[in-house]
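# My questions concern the predicted model and sequence given below.
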Amino acid sequence: MRRIMVVGCSGAGKSTFSRRLGAALGLPVTHLDRLFWRPGWTRAPEEDFHAAQQEIVSSDAWVIDGNYGASMHLRLPRADAIVFLDFPRRICLRRVLVRCLREHGQDNQAPGCPERFDREFYSYVWRWPKDHRERTVRRLADQGAHARRIVLTRPREAAEFLRRIG
């Protein structure tokens, strides 16, 4: 595994998992939120977002965390492994709420984008299994069939996977 995508619902722990996976394998890690969001929670222009991803995926080794379904077609052909953190929504929602409380006002997700209470985002997390999961699964199957696919359904499985890798 040298080119790894990490996907899943917000709050599943993609960023933390990716940092640990990158450290264990000695691979550079990119968080798509940092490429997509500009200060003040402003979206990057699509061409800039895509160009930044193209530059990263053209290299020989990487871990990229984030879904951004509209640009998966840029990453999937080059990925040799896909890790899908397919956790229950109650875990994901709890984690985003705890993160908001813990990091409120801090811009850890993307520079200039402080953590804030956002009911619309919490609703998105709650609805993700119904509204987005199947589309993500289809994209991974259709465009990522060549890649090794690893589905982890509980935080304990993710921790065990990282322990075995390390």
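Perfect, thanks for sending it.
# switch to C-alpha atoms for all contacts and neighbour counts from now on
Noted.
# Buried residues in the helix ranked longest in the chain, which are they?
Using DSSP state H to define each element, the chain has its longest helix at helix 89-103. Going by neighbour count (16 or more other CA atoms under 10 Å), the buried part of helix 89-103 is 89, 92-93, 95-97, 100.
# Packing partners of it?
Using 3 or more CA pairs under 8 Å, 6 or more residues apart in numbering; DSSP states H and E, the elements in contact with helix 89-103 are helix 119-128.
# Pull the distance from the helix it packs on to the chain's centre.
16 Å (CA atoms, centre = their mean, to the nearest Å).
# Give me the contacts around the next helix or strand after it.
Counting by DSSP states H and E, the element after helix 119-128 in chain order, helix or strand, is helix 134-143. Applying CA atoms under 8 Å, 6 or more residues apart in numbering, the external contacts of helix 134-143 come out as 69, 72-73, 76-77.
# swap the cut-off to 10 Å and go again
Residues external to helix 134-143 that are found in contact with it (CA atoms under 10 Å, 6 or more residues apart in numbering): 7-9, 67-69, 72-77, 79, 82, 84, 128-129, 133, 144-147, 149.
# in the next helix or strand along the chain from that helix, what's buried?
Heading C-terminal from helix 134-143, the first helix or strand you meet, by DSSP H and E, is strand 148-152. By 16+ other CA under 10 Å, the buried positions in strand 148-152 come out as 149, 151-152.
# And for stretch 15-30?
15, 17-22, 25, 27-30.
# show me the contacts for Arg163.
Applying CA under 10 Å, 6+ apart to Arg163 gives the contacts 20-21, 24, 157.
# Tabulate those residues (JSON lines), appending secondary structure and distance to Ser58.
Formatted as JSON lines, the contacts of Arg163 follow (DSSP: H, G, I helix; E, B strand; the rest coil; distance: CA to CA, whole Å):
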{"residue": "Arg20", "secondary structure": "helix", "distance to Ser58": "22"}
{"residue": "Leu21", "secondary structure": "helix", "distance to Ser58": "20"}
{"residue": "Ala24", "secondary structure": "helix", "distance to Ser58": "22"}
{"residue": "Glu157", "secondary structure": "helix", "distance to Ser58": "30"}
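# Second structure for comparison follows:
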Amino acid sequence: MNKINVVGTSATGKSTFSRALAQKLSLHYIELDNLFWLDDWQECPDEVFFAKIESEVKKAHQGYVIDGNYTRAIPVKWAEIDTVIWLDLPFPVNLYRAVKRAFHRARHKRDLWADSNNQESLRRMFGRDSIVWWMISTHRKNRQQYIQMMNAPEYQHIRWIHLKSQKEIDAFLAGLDAAAASV
């Protein structure tokens, strides 16, 4: 397990989990949102986005943890992947986290990613472009999509780890610590 993609609906904790996982396994961390979003909420064209992903993967000589969904990038990001970890929290948990995170980000006005100037705002939080609305509208669709992918013949070479609660997520990370301590 050294070429990993962490996926899941917005506000499942993908970034927090992915950073911790990359650190514990001494792997290169790749944040897809940072590669995709340009300044002023402009989207990166696919060919540029895919090239950025390929460039980051090439830098990762020991392996990597890719944080993010972007299913259109599957041919690029899963070209060498060995593991997909799906964080699949219940809808009420995701909704609570999405609202809490958006409010916190809007209040503190920090750039969301290192390579862009994008910030949350209260106006944006309640608009059609909000992460909260995105989570609400994609939660069920994402879940169905990942269930199909787990069972699809073309992805049977990938190890799927399906974590369905914060308790399972915490236990998974703690298990990595226990495995490292016994070596």
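Everything's here; your move. No experiment lies behind these values; they were computed from the predicted model shown.
# still on that earlier bit, nearest to Ala51 of structure 1, of the contacts of Arg163 of structure 1?
Using CA to CA, Leu21 is the member of the contacts of Arg163 of structure 1 that sits closest to Ala51 of structure 1, with 24.5 Å.
# ok, the closest one to Leu27 of structure 1 distance?
For Leu21 of structure 1, the distance to Leu27 of structure 1 (CA to CA, to the nearest Å) stands at 8 Å.
# where do the contact lists of these two overlap?
4, 63.
# count of neighbours near Lys167 of structure 2?
9 (other CA atoms under 10 Å).
# Contact partners for the residue mapped onto it from structure 1?
The alignment partner of Lys167 of structure 2 in structure 1, by TM-score structural alignment, is Arg156. Contacts for Arg156 of structure 1 (CA under 10 Å, 6+ apart) come out as Leu162.
# List the residues that contact the residue nearest the centre of structure 1.
Central residue of structure 1 (CA atoms, centre = their mean): Gly66, 2.4 Å from the mean position. By CA under 10 Å, 6+ apart, the residues touching Gly66 of structure 1 are 5-10, 14-15, 18, 30-34, 72.
# From those residues, which land in strands?
Mapping those onto strands (DSSP state E) picks out 5-8, 30-31.
# May I ask which of these has the most neighbours?
Neighbour max across those (other CA under 10 Å) = Met5, 27 neighbours.
# can you pull the contacts of that residue?
14, 18, 29-30, 62-67, 72, 75-76, 78-84, 147, 149.
# ok, now Glu160 of structure 1?
Contacts were defined as CA under 10 Å, 6+ apart; by that measure Glu160 of structure 1 touches 152, 166.
# Sticking with it, tell me its helix or strand.
In the assignment (DSSP H and E), Glu160 of structure 1 maps to helix 155-165.
# Now that helix: buried residues?
155, 158, 162.
# From His31 of structure 1, how far out is the residue nearest to the second one when sequence neighbours are not counted?
This points to Ala158 of structure 1. Nearest in space to Ala158 of structure 1, with sequence neighbours left out and distances taken as CA to CA, 6 or more residues apart in numbering, is Leu152 at 5.9 Å. Distance of Leu152 of structure 1 to His31 of structure 1, given as CA to CA: 19 Å.
# May I have the secondary structure class of Ala178 of structure 2?
helix (DSSP: H, G, I helix; E, B strand; the rest coil).
# give me the number of residues near Arg72 of structure 2?
10.
# Equivalent analysis for Gly13 of structure 1, please.
21.
# quick one: the counterpart of it in structure 2 from Ala152 of structure 2, how far?
Counting by TM-score structural alignment, Gly13 of structure 1 lines up with Gly13 in structure 2. Separation of Gly13 of structure 2 from Ala152 of structure 2 (CA to CA) stands at 25 Å.
# same question, Glu47 of structure 2
26 Å.
# How about Val7 of structure 2?
Relative to Ala152 of structure 2, and taking CA to CA, Val7 of structure 2 is found at 16 Å.
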